[in-house]
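*Asks:* Sequence first, predicted coordinates after that:
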Amino acid sequence: MNRRHFLNRSALALLATPLIGCSDDNKFRFKQGQIIGCFGDSITAVENGYVALLQSKIDSAHPTMDLKFMNYGLSSETVTGLTEKDHPGPRPYLFERLDGILDKTPIDVAFFCYGINGGIYGKPSEKLFKSFKIGVYTFLEKMRQRKIPAVLLTPPPLALKAAPVETSRDTDFGYKNPYPKYEEEVLQEFERIILQMEHPYAKLEIDIHTPLLENQATCYDTDPIHPNQKGHELIADTIFRNLAF
């Protein structure tokens, strides 16, 4: 049995057990000197994107907190372990590198931002949604094992109104040819999964999907997947408003 199938089978057992969050606070409160690991795909991986902007905002507003944000974003990565046919090679899978990162650099808080690649730009299905839930639960269980509280971000939208791309009714959908209703039928369900997540190590869920979608005209240019600099500023601002110091 390969590692990916083992993780999925283990997480399926967890999905059958209700896990209740242990905090009703509206904001997540940092402690001085914490190291925050930010995990995500190419949207997180951007060198001067929302992770760097959030670091700058907190350093300016709360310099004595001495927080350090570590960017562990990786382009094309998913937590579902899926890859579309026209993708150049298998998509990276977070759980093939996560333990190595945590063994090498202990962190105090984890940020999670996955989903836009998770449905591989295709049609919705219960199997697909379960795969995403398993990915989120597996991440949270990894955090539970190491006693690391997690902040979950909803996936960004696919901004096709601001940056239209040619789509077809072909069954072989992918990032170059997304299912026309991928935003409404897949990503918005992923958003609901994140916002309704109940787990003792999911300390806060932050919706970045809705503000990006509502402001897509200014937050996207010619690419419907990756927000522009204004989009990253909006993500950082949205996160910052949900934090306490």
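*Replies:* The structure has been received and is ready for your questions. Source: prediction; values computed, not measured.
*Asks:* drop to CA atoms for contacts and neighbour counts, all remaining ones
*Replies:* Will do.
*Asks:* doesn't residue 138 make contact with residue 7?
*Replies:* Yes: checked against Cα atoms under 8 Å, the pair residue 7 and residue 138 is within contact range at 7.2 Å.
*Asks:* between these two, who's got more neighbours?
*Replies:* Set residue 7 next to residue 138 and count neighbours by other Cα atoms under 10 Å: residue 138 wins out with 21 against 14.
*Asks:* Let me know the helix or strand that the more buried one is in.
*Replies:* Counting by DSSP states H and E, the element that carries residue 138 is helix 126-146.
*Asks:* and the helix or strand just after that helix, what does it pack onto?
*Replies:* Past helix 126-146, further along toward the C-terminus, the next helix or strand under DSSP H and E is strand 150-153. Other elements packing on strand 150-153 under the criterion 3 or more Cα pairs under 8 Å, 6 or more residues apart in numbering; DSSP states H and E are strand 109-113, strand 202-206.
*Asks:* which one of those strands is the most hemmed in?
*Replies:* strand 202-206 (a mean of 24; mean count of other Cα atoms under 10 Å).
*Asks:* Next, the angle from that strand to strand 109-113.
*Replies:* 40 degrees (axes from the mean of the first three to the mean of the last three Cα atoms, to 10 degrees).
*Asks:* so after strand 202-206, what's the next helix or strand?
*Replies:* Once the chain leaves strand 202-206, the next helix or strand it forms, by DSSP H and E, is helix 209-214.
*Asks:* May I see the buried residues of the helix or strand following that following helix?
*Replies:* Where DSSP H and E defines the elements, the next helix or strand beyond helix 209-214 is helix 216-219. Neighbour-count burial for helix 216-219, counted by 16 or more other Cα atoms under 10 Å, picks out 216, 219.
*Asks:* let's bring in a second one:
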Amino acid sequence: MNRIYVVFVFFLGITVTDSGWAQSLKGAFPISAAQKIVFLGNSITYAGHYVTLFESFMITAFPKATTQVINLGLPSETVSGLSEDGHANGAFIRPCLFNRLENITERMTPDIVFACYGMNDGIYQPFSDSNFQRYKEGMIALYKRLKAAQIKRIIFITPSIHEDTVLGFHGYNLVLDRYAQWLLDQRRERNWEVIDTHFPMQKYVIAKKRLEPNFKLSEDGIHPGLEGHCLIAECIIHYFDDTFAAKDFLSECLDSTSYYAHLYTLLEVRQEIQKNAWLTYTKHERPGLPVGLPIDKAKKESMRIQNKIQKLQKTSHKRRNYEISDHHLSTSLTIY
């Protein structure tokens, strides 16, 4: 892992939390009680670093919980059903989440679903009212279908930023500004849970550019590297508990000498096995992805890794101040 990312993330002191809004959500199903948490999204979610960092937090905060965190992000996917001409050099049109959503809810029966869409839904074109309407309709339909499937908690994540090579934040990112702000507005208009990652990432990059004019979170303008995934994970962690030492914890996850780095590495391997198995089992329609193991074999592999995690937990003495009691976290997270 490239530890230079840690320096970028943790030295600016920029606040990236939504905890004020989270605290207003009384009586929500606690994440510590979930048996399955599923992340839906596009290629940024599929890359999985922020999902694995979140699972590292879950295991640290709730060492006795039996929660499975499963990444079902799918590259190229949208909720709008739109696809630009010549996508993937004409090899395939963008997959739409609704073609696999029923399989996910019926075959996986998750308790909590996180969903991050928008980056692909504007199909990298200037703002269009019709495209925007398709995105809004897709997100509303997603919420309704998840509710109908009796998902206990639905948490949306705003799309991350787009860094145009010439226009910076004044290109396609202006479209994503509109999409992200609309999603944030649904907190009060529809009482949705929404975690903002878009505007904190944008604020972070603007601040960094004052020191390093050529700074970017993503080399291609779309897919953030590990530094960007750390920012996303920090936003999510702080949404649930702003007293947790997220910056220090994430830094430890990426420090090869740390207990948390060993935990993170094991979780990365398990995440990859589970992701490929469940994507295959729930019948995604995106060409070019690896075929996953059958679910029963994937579960055996996951248990093998779980045994290693338990052994690591027993032998490690470096869990220090991040070891927050079950009582403290259960209290603070249950009320949100």
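*Replies:* The structure has been received and is ready for your questions. Every value quoted in this text rests on a predicted model; they were computed, and no experiment measured them.
*Asks:* returning to that earlier point: okay if I get the helices and strands packed on strand 150-153 of structure 1 as TSV plus distance to residue 155 of structure 1?
*Replies:* Putting these into TSV (distance: least, Cα to Cα, whole Å) gives the following:
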stretch	distance to residue 155 of structure 1
strand 109-113	6
strand 202-206	10
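*Asks:* Residue 195 of structure 1 is nearest to which of those?
*Replies:* Among those, strand 202-206 comes nearest to residue 195 of structure 1, with 5.7 Å by Cα to Cα.
*Asks:* helices or strands up against that closest one?
*Replies:* Using 3+ Cα pairs under 8 Å, 6+ apart, the elements in contact with strand 202-206 of structure 1 are strand 150-153, helix 188-195.
*Asks:* Go through those and name the closest to residue 51 of structure 1.
*Replies:* Nearest of these to residue 51 of structure 1, taken as Cα to Cα: strand 150-153 at 12.3 Å.
*Asks:* rewinding a little: which part of structure 2 lines up with the helix holding residue 138 of structure 1?
*Replies:* Taking TM-score structural alignment as the measure, structure 2 aligns residues 129-149 with helix 126-146 of structure 1.
*Asks:* Counting neighbours, what do you get for residue 150 of structure 1?
*Replies:* Residue 150 of structure 1: 26 surrounding residues under other Cα under 10 Å.
*Asks:* Was I right to think it contacts residue 202?
*Replies:* Yes: with contact defined as Cα under 8 Å, residue 150 of structure 1 reaches residue 202; the gap is 5.0 Å.
*Asks:* joint contacts of those two?
*Replies:* Listed contacts common to residue 150 of structure 1 and residue 202 are residue 140; contacts here mean Cα atoms under 8 Å, 6 or more residues apart in numbering.
*Asks:* Just the helices from structure 1, written as ranges.
*Replies:* 3-15, 42-45, 50-61, 98-104, 126-146, 182, 188-195, 209-214, 216-219, 229-241 (DSSP state H).
*Asks:* Which positions within the second one qualify as buried?
*Replies:* For helix 42-45 of structure 1, the buried set under the neighbour-count rule, 16+ other Cα under 10 Å, comprises 42-45.
*Asks:* relative orientation of the longest helix along structure 2 and helix 49-61 in degrees?
*Replies:* For structure 2, the helix with the greatest residue count under DSSP H is helix 259-281. On the basis of the same axes, to 10 degrees, helix 259-281 of structure 2 is oriented at 120 degrees to helix 49-61.
*Asks:* orientation of helix 259-281 of structure 2 relative to helix 101-108 in degrees?
*Replies:* Using the same axes, to 10 degrees: helix 259-281 of structure 2 against helix 101-108 is 120 degrees.
*Asks:* Which residue range of structure 1 does helix 259-281 of structure 2 align onto?
*Replies:* Going by TM-score structural alignment, helix 259-281 of structure 2 lines up with nothing in structure 1.
*Asks:* That'll do, ta.
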